[in-house]
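Undergrad: Predicted model and sequence below, questions to follow.
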Amino acid sequence: MMIKLHEEKMATKRAIWVVFSRSKILVREQDKTVPIGLISDFPFLAAYSDSIHQLPPLNETAHKEMPVFVVDLGSQRFDEPGWERASLRQLLYSEPGAAFSIFGRAWQYVHFIRTHQFCGQCGAKTELVSWEMAVHCHQCQHRSYPRVSPCIIVSIHNRKQILLARGVRHKEANMYSTLAGFVESGEDLEQAVHREVFEEVGVKVKNLQYFGSQPWPFPHSLMIGFIAEYDSGDIKCQENEIDDAQWFDAECLPNIPPRLSIAGKLIEKTLSLIADK
C-alpha cells in the first residue's frame, strides 16, 4: 500500500521527501542529500500535491520513524536553483543501509504506477487503490499489483578460491561479481542456480546453501542468494553475457561490489569460508 495524503496532513508532517524526476532523485546541490522538512519548505512541490503519497513502513518500529513522502514529477524538466538529479544507483551506494530500503521501495512503487496506467486485460484507464498498493480497472474489475521478479545470485568457491565474473555491461567499470540470473517460469530456485551457472560460465556446482535475500530495484527484482561449491567443468564464458570469469585468491581480488549489496555480502561470506578451510 502507498497512502494518499490530504494537504492539511502533509503540511504538519516533517518528512523525508523522495522526489523522482524521470528515473533520478532530486537532491540538494550543495551536499547531495535528499530533502527533509515540511512541504512548505519546498515551494516547488505545491504544484504536485495531488501526486504525493506516503511510503508505508515495513514494520512496527518504522512507524515511529520520520515518514517518507514520494513524489513523481514524471518526465517534466526540472531546473529549480539549488537542486540537481542523482541516479538511484549512486544514492543506494552512498547512503546508509536504511536509505537503501527507502529509495529502492520508492522507485519500485513509482515504476509500478507509471507502467500500469492502463489495464493489461482490457486496455481501460486504471485507478490507484487507496488502501493497498494496487491499481484497479473498473471496466473489467482486473486488479494489478507491483511486479516482483525473483532472481538468484550465487557465489562459487572450490575451497581455495572464489569464482568471479565480469559481465559485458560492467566491462568498462572493470567490476567482477557473483553470478546472477532471473528464475524462469516453472523453475525452482535451486534449478535456476544450476542452470544459470552452467549457462554463464560452463561449470557445475554442488552443496548449495541459502544465504539470504535483498530487494533490488532495477527495476523490481528480489535477489535470492546462495553459496555453492564447485563440482566440475572448465570455465567457458557465455557470449554476449560474460566478458571474463576467473578463479581468484582471497589476497588478489579484482574490483568487486560494495558490501551494501548482496553480491558484496556473498563475496565476504565466501571468503571467510575459504579462510576456514
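TA: Sure thing, it's come through.

Undergrad: Only C-alpha atoms from now on, for both contacts and neighbour counts.
TA: Noted.

Undergrad: mind listing the strands for the stretch 1-150 of the chain?
TA: 3-4, 15-21, 24-28, 36-37, 52-55, 68-72, 83-87, 127-128, 135-136, 143-144, 149-157 (DSSP state E, counting those that start in this stretch).

Undergrad: Just list what the fourth one packs against, helices and strands only.
TA: Put plainly, it is strand 36-37. Applying 3 or more CA pairs under 8 Å, 6 or more residues apart in numbering; DSSP states H and E, we find strand 36-37 packed against strand 15-21.

Undergrad: Apart from its chain neighbours, what residue comes closest to Ile262?
TA: Gln214 (6.4 Å; CA to CA, 6 or more residues apart in numbering).

Undergrad: before we move on, the earlier item: now render the strands of the stretch 1-150 of the chain as TSV, adding distance to Val183.
TA: Listed next are those as TSV, based on distance: least, CA to CA, whole Å:
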stretch	distance to Val183
strand 3-4	31
strand 15-21	29
strand 24-28	28
strand 36-37	38
strand 52-55	28
strand 68-72	30
strand 83-87	27
strand 127-128	29
strand 135-136	25
strand 143-144	21
strand 149-157	5
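
Undergrad: try this one next to it:
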Amino acid sequence: MGFVASIRPAGRVKGPSWCFAFSGQKIVVEKRNERISLPLSHDPHSFGLDSPPIYLGALNGVDCLAGEITEGRELPETMTLVGLRQLFLSVEEDLYLVAGRAFQLVEFERNHRFCGKCGAPNQDKPNERAKICPNCGIAVFPRMSPAIIVAIRNKGRILLARAPRFPEGMYSVIAGFVEPGESLEQCVQREVREEVGIEVTGIRYFGSQSWPFPNSLMVAFTAEYAEGEIRVDQEEIEDAGWFTPETLPRIPDRISISRKLIDAFLKEVSSKQ
C-alpha cells in the first residue's frame, strides 16, 4: 500500500498514528535498550505540540501526523531527540521518507505564518497544501529546491568526488542545485564542468528522491564521460577520481539516491563480467 499523501483524513483519525514531532531541527523518538523508533500514539498532544497537528496522509493504512514542540520542553522518560540523519540509520526507508516530508511541512508552517508582502496572518488554502493571505491574496507553497545528482561512467569506472562536509573518507556522485532558466540536463553539464572540469554526454534520467537537507528534490541521472581531465574546484569538491568496483572508497548509505546510483553502476558492471 505504501504512503498515500493527503491534506486531511478521509474520516475521523482512529487508532494509533505515526507521530512526527519536531523540536527545532530534531525529531522526537522512543528510546528503549539503546534502540530508537518513531512513536505510535493515540494522542499526539502528549508530546506537548504547540499547535494542532498537521495531517500528512497514511502509511500502509496508518495515519501520519506532524507538529512542533517548544525547544527545551521536557519529554517523557522514554522519549529523546535525534537529528534526521541519525534517524535514517534506524528506521525503514518508507517511514524515514515520511519523516522527511513531515520535517519540511513543519518548517513551512513555522516560516509562513504571516504574509511576506503585507504582514497579515496567513490562512490555510482550502484543498491545497499552501498558505494564502486573506488581505492581498498572495499564495505560498512549501519550498522545494530541485537539484540534480549524476553518476558519470567511463569504461567500467565511476566518477566519485569528496566534499569537505562529508564524513571522513566518504565519496559520492556529483550533485548540485538547478539555477533559474536552465533545464535539468543543462544543470548536469554545468555542475559537472564546474566541480570536476570534464564534459559528459548520454545524459539519461534515473529516478528521483525527496531529500530534506534542505527541502531538496533530487533528480538523478546517469551520464557517460565525453572529454577532459579531472580538475576539482577546491571549494565544493576537494578530491575526485575514477573508481572501479574493486577500488570503491566509503560511499553513502543505502537509503540515499546517491547510493542507488552507485549500486546500479555496480550491478551493470557485474552483469557484463
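TA: In hand now; what should we look at? What you are looking at is a predicted structure, and each value in this text was computed from that prediction instead of being measured.

Undergrad: sorry, back to before: roughly how far does the equivalent of the residue nearest to Ile262 of the first structure over in the second structure sit from Cys133 of the second structure?
TA: Using TM-score structural alignment as the criterion, Gln214 of the first structure maps onto Gln209 of the second structure. Noted for Gln209 of the second structure: a distance of 31 Å to Cys133 of the second structure, by CA to CA, to the nearest Å.

Undergrad: Sketch out the helices for the stretch 1-150 of the second structure, chain order is fine.
TA: For the stretch 1-150 of the second structure, the helices defined by DSSP state H, counting those that start in this stretch cover 84-87, 93-111.

Undergrad: and of those helices, who's closest to Ala264 of the second structure?
TA: helix 93-111 (18.0 Å; CA to CA).

Undergrad: which bit of the first structure covers the closest one?
TA: Under TM-score structural alignment, the match for helix 93-111 of the second structure is residues 97-115.

Undergrad: corresponding residue for Arg28 of the first structure in the second structure?
TA: That one, Arg28 of the first structure, aligns with Glu30 by TM-score structural alignment.

Undergrad: what's the counterpart of Glu80 of the first structure in the second structure?
TA: So, by TM-score structural alignment, Glu80 of the first structure is matched to Pro76.

Undergrad: need the contact list for the closest residue in space to Arg101 of the second structure that isn't next to it in sequence.
TA: Computed as CA to CA, 6+ apart, the closest residue to Arg101 of the second structure that is not its neighbour in sequence is Pro212, at 7.4 Å. Counting by CA atoms under 8 Å, 6 or more residues apart in numbering, Pro212 of the second structure makes contact with 100-101, 103-104.

Undergrad: export the strands of the stretch 1-150 of the first structure to JSON lines and tack on mean neighbour count and distance to Ala228 of the first structure?
TA: Formatted as JSON lines, the strands of the stretch 1-150 of the first structure follow (neighbours: other CA atoms under 10 Å; distance: least, CA to CA, whole Å):
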{"stretch": "strand 3-4", "mean neighbour count": "18", "distance to Ala228 of the first structure": "41"}
{"stretch": "strand 15-21", "mean neighbour count": "22", "distance to Ala228 of the first structure": "38"}
{"stretch": "strand 24-28", "mean neighbour count": "20", "distance to Ala228 of the first structure": "36"}
{"stretch": "strand 36-37", "mean neighbour count": "16", "distance to Ala228 of the first structure": "43"}
{"stretch": "strand 52-55", "mean neighbour count": "21", "distance to Ala228 of the first structure": "36"}
{"stretch": "strand 68-72", "mean neighbour count": "23", "distance to Ala228 of the first structure": "38"}
{"stretch": "strand 83-87", "mean neighbour count": "17", "distance to Ala228 of the first structure": "33"}
{"stretch": "strand 127-128", "mean neighbour count": "18", "distance to Ala228 of the first structure": "42"}
{"stretch": "strand 135-136", "mean neighbour count": "22", "distance to Ala228 of the first structure": "40"}
{"stretch": "strand 143-144", "mean neighbour count": "18", "distance to Ala228 of the first structure": "36"}
{"stretch": "strand 149-157", "mean neighbour count": "24", "distance to Ala228 of the first structure": "5"}
